[in-house]
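[1] The amino acid sequence is not available; the structure is as follows:
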C-alpha cells in the first residue's frame, strides 16, 4: 500500500523497537525517581548504587559501573552524595591502592530495607496488567535482548 495516507514503517521512530524500549525505560525510571526523591531524597543513580551494594555487600566504583551500566561519572557522583549523607562508606582496597571498597553503612542498609518493599510494590503496580506468565516471558525477552546487545558488542560505559 502506498500513498499519502499509508503508514510508512521505514523511518517511523515511534515504531522503532529500540526507541520504544528507551522511552519506556525512561518513563518507568522517572516514575520511580519521583517517588524515591520525594520520600528518601534519592536520585535514581543513587538508588541503583544502593541496590547493587545491598545485594553485593561491597564493590569498587568500577564494579558498580559495570553492574549498573551507568557511566563512571554518574557512579562517582552518586557515591559521593551517598557518602556525604552517611549512607555509604569507603575502605581502602588492599589489592589495588587506586580504588576503594564501597559498602552501605548501617543507616544505608536501614534505608534500603525501607525502600525494597516500596520498590517491589511499585513493580507490582507498573506490571499490574501482566499475568505471572507474561511477566516471566517479559523478563526472559529482556534478558535475550540484553544478551544479544552484549554479543553484538555493546560496550560497557567508561
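    Structure received. What you see is a predicted model; the values in this text were computed from it and never measured. Residues are numbered from 1 along each chain as shown.
[2] Please make it C-alpha for all contacts and neighbour counts, starting now.
    Noted.
[3] what's the spacing between the longest helix along the chain and its chain's center?
    Across the chain, the longest stretch assigned as helix under DSSP state H is helix 17-40. Per C-alpha atoms, centre = their mean, to the nearest Å, the displacement of helix 17-40 from the mean C-alpha position of its chain is 10 Å.
[4] Next, the buried residues of whichever helix or strand comes after that helix.
    The element immediately downstream of helix 17-40 (helix or strand, assigned by DSSP states H and E) is helix 44-56. Across helix 44-56, burial judged by 16 or more other C-alpha atoms under 10 Å covers 44-54.
[5] which of those residues lies closest to residue 111?
    Closest approach between those and residue 111, by C-alpha to C-alpha: residue 50, at 9.2 Å.
[6] mind listing what residue 113 touches?
    With C-alpha atoms under 8 Å, 6 or more residues apart in numbering as the criterion, no residue contacts residue 113.
[7] Please report how far it lies from residue 125.
    19 Å (C-alpha to C-alpha, to the nearest Å).
[8] ok, now residue 47?
    Taking C-alpha to C-alpha, one finds residue 47 at 19 Å from residue 125.
[9] cool, residue 149 as well?
    Residue 149 is 28 Å from residue 125, by C-alpha to C-alpha.
[10] Count the residues that sit near residue 129.
    10 (other C-alpha atoms under 10 Å).
[11] An error on my part: the question was meant for residue 148.
    Residue 148: 12 surrounding residues under other C-alpha under 10 Å.
[12] Use this one as the comparison:
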C-alpha cells in the first residue's frame, strides 16, 4: 500500500490543507482559533444551543470545546446560562458582538471555498457532496460496529 494513495491519509491531508487556508482568514485577521471558529459558526447556525449538542455538532471533544467557549465568553462573543432542562448543563448563545464577527468572516471564507471549487462544474460539486455524504455515512456505520 502506498500512503499517498490511502484514502484516509489523502482525506486527512486535504482536510488539513483546507483548514489551514481557512484559518488564515480567522486566525490572522481576527485572532480566532479553528475551534473558536467552529463554535462561532455553529452558534450562528443555531442559538441557543446546549453544550452537549455543540460538542456533537462540531465533533470536538469536551476539553477543546470548553477552551474555545471560555475564551469566547471572555471576549464577549457568546453568553452561557444554566440549562433549565439539565441542572448540570448549559445553553450557549451568540451575542451581537459574536454575530458581527461571524458576519465579517463569512464572506472571506466563502470566497476561499469558491476558489477551491473553481475548476469543478456544478454537477461535479454535487457529485462530490453526495460522495462525501455516502463515505461519511459508511464511516459512521463502521464506528458503530466497532
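    Thanks, I have it. All of these numbers come straight from a predicted model, not from anything done at the bench.
[13] Superposing both, give me the TM-score.
    Superposed pair, TM-score by TM-score structural alignment, normalised by the length of the second structure: 0.94. Supporting alignment: 145 aligned residues with a C-alpha RMSD of 1.3 Å.
[14] Onto which residues of the second structure does the longest helix of the first structure map?
    Helix 17-40 of the first structure lines up with residues 7-30 of the second structure when matched by TM-score structural alignment.
[15] Tell me which residues of the matching stretch come out buried.
    Those buried within stretch 7-30 of the second structure under the rule 16+ other C-alpha under 10 Å are 22-26.
[16] Tabulate those residues (JSON lines), appending distance to residue 133 of the second structure.
    Formatted as JSON lines, these follow (distance: C-alpha to C-alpha, whole Å):
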{"residue": "22", "distance to residue 133 of the second structure": "21"}
{"residue": "23", "distance to residue 133 of the second structure": "24"}
{"residue": "24", "distance to residue 133 of the second structure": "27"}
{"residue": "25", "distance to residue 133 of the second structure": "26"}
{"residue": "26", "distance to residue 133 of the second structure": "26"}
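[17] nearest to residue 86 of the second structure, of those residues?
    residue 26 (33.0 Å).
[18] Wait, the closest one touches residue 32, no?
    Yes. Residue 26 of the second structure is in contact with residue 32 according to C-alpha atoms under 8 Å; the separation is 5.4 Å.
[19] Kindly name the residues of the first structure that line up with the strand ranked longest in the second structure.
    The single longest strand within the second structure, with elements called by DSSP state E, is strand 86-94. Residues 96-104 of the first structure are matched to strand 86-94 of the second structure when aligned by TM-score structural alignment.
[20] Start and end of that stretch, how far apart?
    Stretch 96-104 of the first structure stretches 20 Å from its first residue to its last (C-alpha to C-alpha).
[21] now it, how far from the centre of its chain.
    21 Å.
[22] next one: stretch 57-68 of the second structure
    With C-alpha atoms, centre = their mean, you get 10 Å for stretch 57-68 of the second structure.
[23] Kindly report the same for stretch 127-137 of the second structure.
    With C-alpha atoms, centre = their mean, you get 17 Å for stretch 127-137 of the second structure.
[24] Just tell me the aligned range of that stretch in the first structure.
    Taken onto the first structure by TM-score structural alignment, stretch 127-137 of the second structure occupies residues 137-147 there.
[25] After superposing, tell me the mean distance of the matching stretch to the second structure.
    Taking mean C-alpha distance after the TM-score superposition for the first structure, the mean distance separating stretch 137-147 of the first structure from the aligned residues in the second structure is 0.8 Å.
[26] Just the buried residues of that stretch, please?
    Buried residues in stretch 137-147 of the first structure, counting neighbours by 16+ other C-alpha under 10 Å, are absent.
[27] same deal with stretch 89-100 of the second structure?
    Neighbour counts using 16+ other C-alpha under 10 Å place 90-95, 98-99 of stretch 89-100 of the second structure among the buried residues.
[28] Downstream of the longest strand of the second structure, the next helix or strand is which one?
    Next in line after strand 86-94 of the second structure, if elements are assigned by DSSP H and E, sits helix 96-116.
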